[in-house]
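A.B. asks: Structure, please.
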Amino acid sequence: MFLPEERERAALIEVVRLGDDQLVAIWEGDSARSALDLIASVPYEEISRCFVPGWMIRAHDGAGPLFEIEFCFRCDGALLRGPVVPEDQRMIHGFAAQSAQAQELLARFRSEEPA
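C.D. replies: Down below sits the predicted model:
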């Protein structure tokens, strides 16, 4: 999946469950890098039309926010936006939500939800 070049600057990722906009986790250091590597490895897929995202990440460096991605695992769409994202890349990108990589990412998100 497409990520901005500045992803290497990310030191912290906030994981947000959309709907109730609940911050469920903060991943730092190796956890943040591992998550971004996993996201980058998700293959491309055509987007369906629903786009009702359930999860979002916000990537930050020491100076503030870099980018965020909202994920819809139903329509294979991921909205990328943020201060380091060029205007022509601020859009919904396709990703293979049923791929092993995307399912691992979804499992990581769900493992952070409060019981």
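A.B. asks: Could you use CA atoms for every contact and neighbour count after this?
C.D. replies: OK.
A.B. asks: quick check, residue 79 in a helix?
C.D. replies: No. Using DSSP: H, G, I helix; E, B strand; the rest coil, the secondary structure at residue 79 is strand, not a helix.
A.B. asks: how many other residues sit next to it?
C.D. replies: 18 (other CA atoms under 10 Å).
A.B. asks: Contacts only, for it.
C.D. replies: Neighbouring residues of residue 79 by CA atoms under 8 Å, 6 or more residues apart in numbering: 68, 69, 70, 71, 90, 91, 92, 93.
A.B. asks: Among those residues, name the buried ones.
C.D. replies: Of all the contacts of residue 79 considered here, the ones buried according to neighbour count by 16 or more other CA atoms under 10 Å are 68, 69, 70, 71, 90, 92, 93.
A.B. asks: Report the separation between the closest residue to residue 25 other than its chain neighbours and residue 48.
C.D. replies: Computed as CA to CA, 6 or more residues apart in numbering, the closest residue to residue 25 that is not its neighbour in sequence is residue 15, at 5.1 Å. Distance from residue 15 to residue 48, counting by CA to CA, to the nearest Å: 24 Å.
A.B. asks: I have a second one here; can you model it like the first so I can compare?
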Amino acid sequence: MRLPIDVPGDVRRADLIRVEGDREWERWTTVPGPVLESVTGADATALVGLVTDLPEAGMMRCYHPMYALRAHGAEGVLFEIAFCFRCHNALGFAGGAQTGLEGFDADSPAGQELLGRFRAADPNAAGRAPASSAP
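C.D. replies: All right, here's what the predicted structure looks like:
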């Protein structure tokens, strides 16, 4: 998957976010919701690596993101991506603006590993609707 920006240098921290609040995503300038977990160093780099390993896929229509990743560098937030694992759409943000929707394969090994990381960090994951289109 193409990231919303070219990442300059190393990602210092990555936040796993549960998307909440205003669902009118067309107006977002940042992802609304609480940080479930923050990781640093090699763990942060590995999370961003999962995102870049996501194969591209066709986009569907629902776009109801449940989780997001926010990457931080030395100067602050580098980018954010809100993922809908049902319709395989991801919405990117950089510099306080949306960079657009992109399709990804949520059922790929990287997609399932990323979803697993979000669910493991989310104490409410058991009560949430299934996020993948996989049977």
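A.B. asks: quick one: TM-score?
C.D. replies: The TM-score (TM-score structural alignment, normalised by the length of structure 1) is 0.88; 112 aligned residues with a CA RMSD of 1.9 Å.
A.B. asks: so where does the residue nearest to residue 25 of structure 1 fall, helix or strand?
C.D. replies: Assigning secondary structure by DSSP states H and E places residue 15 of structure 1 in strand 12-17.
A.B. asks: in structure 2, what residues pair with that strand?
C.D. replies: For strand 12-17 of structure 1, the aligned range in structure 2 is residues 13-18, judged by TM-score structural alignment.
A.B. asks: what residues does the matching stretch touch?
C.D. replies: Contacts of stretch 13-18 of structure 2 from elsewhere in the structure, counted by CA under 8 Å, 6+ apart, are 33-41, 44-45, 47-48, 66-73, 118, 121-122.
A.B. asks: Which members of those residues occur in strands, if any?
C.D. replies: Using DSSP state E, the members of those that fall within strands are 35-40, 67-73.
A.B. asks: What ranges does structure 2 have for its helices?
C.D. replies: If DSSP state H is used as the criterion, the helices of structure 2 fall at 41-53, 109-121.
A.B. asks: Save these as a markdown table, and put in distance to residue 90 of structure 2 too.
C.D. replies: What follows is those, written out as a markdown table (distance: least, CA to CA, whole Å):
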| stretch | distance to residue 90 of structure 2 |
| --- | --- |
| helix 41-53 | 10 |
| helix 109-121 | 12 |
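A.B. asks: Make JSON lines out of the ones you listed and add mean neighbour count.
C.D. replies: Formatted as JSON lines, these follow (neighbours: other CA atoms under 10 Å):
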{"stretch": "helix 41-53", "mean neighbour count": "17"}
{"stretch": "helix 109-121", "mean neighbour count": "17"}
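A.B. asks: The lengthiest strand in structure 2 vs structure 1 - mean distance after superposition?
C.D. replies: The single longest strand within structure 2, with elements called by DSSP E, is strand 76-84. If you overlay the two and look at strand 76-84 of structure 2, the average distance to its match in structure 1 is 0.5 Å (mean CA distance after the TM-score superposition for structure 1).
A.B. asks: who touches stretch 39-52 of structure 2?
C.D. replies: Under the contact criterion CA under 8 Å, 6+ apart, stretch 39-52 of structure 2 has outside partners 1-3, 10-15, 71, 110-111, 113-114.
A.B. asks: returning to what we had before: make a PyMOL selection of the buried ones in the ones in strands among the contacts of stretch 13-18 of structure 2.
C.D. replies: Selecting in PyMOL just the buried members of these, where the criterion is 16+ other CA under 10 Å, is done with this command:
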select buried, resi 35+36+38+39+40+67+68+69+70+71+72+73
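A.B. asks: Return the member of the ones in strands among the contacts of stretch 13-18 of structure 2 nearest to residue 96 of structure 2.
C.D. replies: The shortest separation between residue 96 of structure 2 and any of those is 12.1 Å, and it belongs to residue 70 (by CA to CA).
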